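>>> just need the structure, nothing else, for what follows:
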Amino acid sequence: MRTENGESVLARIVRIFEAFTPEESALTVSAISRRTGLHVATASRLVAELVSCGFLTRDADRRVRIGMRMWELATRALPTLSLRNAAMPFMAGVHDVVGQHVQLGVLEGSEVLFLERLSVPGAVINYTSIAGRLPLHASSSGLVLLAHGPADLREQVLKGPLKRYTSHTPVTGAQLRAVLAEVRRQGYAYCSGFVHQDALGIAAPVRDARGDVVAALAVIVPNEPRAAAVVPVVRSAARGVSRALCAPGTPALYAEPGDPCDGSATAV
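Predicted structure coming up:
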């Protein structure tokens, strides 16, 4: 069904869901109306229908939130669920060793989308959150995904503009190209103060049975020289996740020497 201006009802519903952000997860109907450009009566009607279906819910103060039904359906059909399940034991192990932030990110458009994060109170500052995003050029996870991602995406990002977070953020095509080359050469990203001066990100690639990079496992730790000792821990965990993604029989059917699923591959 389409409205008089040609926009489908589904498109309007999508705009309502997109009005919510990690920072503002509860909104009034008036705020939803302003953010979506929908007339307040239209927004109110659609919100009421979504609440009746369980896709949205209302607080005691009448503010609206994403409902549990939406989370249930999204989680049930999540294509990255097997990736998250494979990664969680290794992330927990890294978290026990490092005692800071451990996170799992995937490529989504021109950004890195974070599927999971483990943390502790008092850990170093970290701008990421579950279901949050960061630009590829500024985060350790994003740099791993960009370095091993499609060439056309890499060229698109290299053209900029590139947002500057600190004086260490690569903001020119030449700087970013050099960083990506280093990531490919050494097998991991080491980002000292790229997003915040006090934080250092270390990320390593997670590969599927064919050797394609499908995710990045990263830690965010205090920006100090001794953080380099964490690199082997992160790389070993990422290789462990890669092996966990391999289905039974994969080595004989698909793996080539050195691939994560090949018997000759060892953890770093």
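
>>> rest of the way, CA atoms for contacts and neighbours
OK.

>>> and the strands in the stretch 1-150 of the chain, which stretches?
56-58, 64-66, 101-108, 111-118, 133-135 (DSSP state E, counting those that start in this stretch).

>>> got those as a markdown table, with mean neighbour count and distance to residue 163 columns?
Output for these, formatted as a markdown table (neighbours: other C-alpha atoms under 10 Å; distance: least, C-alpha to C-alpha, whole Å):
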| stretch | mean neighbour count | distance to residue 163 |
| --- | --- | --- |
| strand 56-58 | 19 | 34 |
| strand 64-66 | 20 | 30 |
| strand 101-108 | 24 | 18 |
| strand 111-118 | 22 | 12 |
| strand 133-135 | 19 | 8 |
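
>>> among those strands, which is nearest residue 239?
With C-alpha to C-alpha as the criterion, residue 239 lies closest to strand 101-108 of the strands of the stretch 1-150 of the chain, at 13.3 Å.

>>> that older thread, can I get the strands of the stretch 1-150 of the chain in CSV including distance to residue 217?
Output for the strands of the stretch 1-150 of the chain, formatted as CSV (distance: least, C-alpha to C-alpha, whole Å):
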stretch, distance to residue 217
strand 56-58, 32
strand 64-66, 28
strand 101-108, 5
strand 111-118, 10
strand 133-135, 15
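
>>> which of the ones you listed sits closest to residue 240?
Of all those, strand 101-108 sits nearest to residue 240, with 13.4 Å by C-alpha to C-alpha.

>>> alongside the first, I'd like the structure of this one:
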Amino acid sequence: MQQPIPRNGTTKVGANILAALSAFGRQGTWGVTELANELGLSKTATHRLLKTLAMNGFVEQLPGRSDYVLGVEVIALARQAAAKTTVGSVGHSHLVRLAESTQEVVSIDVLRGYRYVCVDMVSIHPHVTTTVQIGDTIGLHAGAGKVILAYQHPAFVDEVLKEPLTRYTDNTPHEPSVIRAMLEKVRAEGRWVSEGEITPAARGLTMPIFGPRSSVEAVLTVTSTKARIPDSRVGELFSLMRQTCDQIAWDMGNREPVSP
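Predicted coordinates for the structure are as follows:
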């Protein structure tokens, strides 16, 4: 169950709204009963809350179903937040060029608490899609998140791995010892290849973007299927990605050598 949000002068209704939106950030689709259990509210109160959010465009009810998903207003807020993020504001033109070169989905993810969030994404090829969209937050143990997690302080890693780890697919790693070994591999190689850890049948290539203090709070990912990214193409794509990471790092003010 979601931990209560401290009131500290915030109205109860306002706190419930924030808790509900936070729940949608963790899981994309909620029914009334499921969300009521998550928030510790009655079904009547939860239904009223969802109707209020829907009237203002923050959630939408799926056609012909009782389930709700995030609405267009949240997507607009996510895009504004991405524009205010340093790496999001400087990286977009580089993403466009990389998407044109690779004809795959390319994205930038940044650290947010114990999770990571997609702040920008470009898709040129009409037949290449991904379930992760701008504004989605995902556990650091899955997919691109491991490249962020690998460069964090050991105490931070311990905190992340002691929490329950969501299994997005059968391929999502969830054993702390296994994940720690993966983090060692990321640090040794400076990159990660994800095989269906978040989206079944997807293959994602991820590299770190080093900030002005050589810290890693953002990563660059190219996502497609294994059919479109066979092993023979991985080296070529990582080379293009490394150039893009270096260009973004330079635009962020990093004047040190950044290639791991």
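
>>> chain neighbours aside, what residue packs nearest to the alignment partner in the second structure of residue 212 of the first structure?
Per TM-score structural alignment, the equivalent position to residue 212 of the first structure in the second structure is residue 215. Using C-alpha to C-alpha, 6 or more residues apart in numbering and skipping the chain neighbours, the partner closest in space to residue 215 of the second structure is residue 151 (7.5 Å).

>>> contacts only, for the one you found.
Applying C-alpha atoms under 8 Å, 6 or more residues apart in numbering, we find residue 151 of the second structure in contact with 187, 215-216.

>>> ok, of those residues, which one's closest to residue 238 of the second structure?
Within the contacts of residue 151 of the second structure, distances to residue 238 of the second structure taken as C-alpha to C-alpha reach their minimum at residue 187, with 15.3 Å.

>>> if we can go back for a sec, near the match of residue 212 of the first structure, how many other residues are there?
14 (other C-alpha atoms under 10 Å).

>>> what about it, distance to residue 31 of the second structure?
Relative to residue 31 of the second structure, residue 215 of the second structure is positioned 40 Å away (C-alpha to C-alpha, to the nearest Å).

>>> over to residue 79 of the second structure?
Taken as C-alpha to C-alpha, the span from residue 79 of the second structure to residue 31 of the second structure is 26 Å.

>>> what do you get for residue 114 of the second structure?
Counting by C-alpha to C-alpha, the gap from residue 114 of the second structure to residue 31 of the second structure is 25 Å.

>>> please apply the same query to residue 56 of the second structure.
Noted for residue 56 of the second structure: a distance of 18 Å to residue 31 of the second structure, by C-alpha to C-alpha.

>>> of these two, who's got more company?
Between residue 56 of the second structure and residue 31, counting by other C-alpha under 10 Å, residue 31 is the more crowded of the two (16 against 13).

>>> touching, that one and residue 66? I think so.
Yes - at 6.2 Å, residue 31 of the second structure counts as touching residue 66 under the criterion of C-alpha atoms under 8 Å.

>>> I'd say residue 133 of the first structure and residue 113 touch.
Yes - with contact defined as C-alpha under 8 Å, residue 133 of the first structure reaches residue 113; the gap is 4.7 Å.

>>> hmm, who's touching the helix ranked longest in the first structure?
Longest helix of the first structure, by residue count under DSSP state H: helix 81-98. Applying C-alpha under 8 Å, 6+ apart, the contact partners of helix 81-98 of the first structure are 75, 101-104, 115-116, 118-119, 217, 221, 230, 233-234, 237-238, 240-241, 244-245.

>>> from the chain's centre, how far out does stretch 118-136 of the second structure sit?
Computed by C-alpha atoms, centre = their mean, to the nearest Å, the chain-centroid distance of stretch 118-136 of the second structure equals 11 Å.
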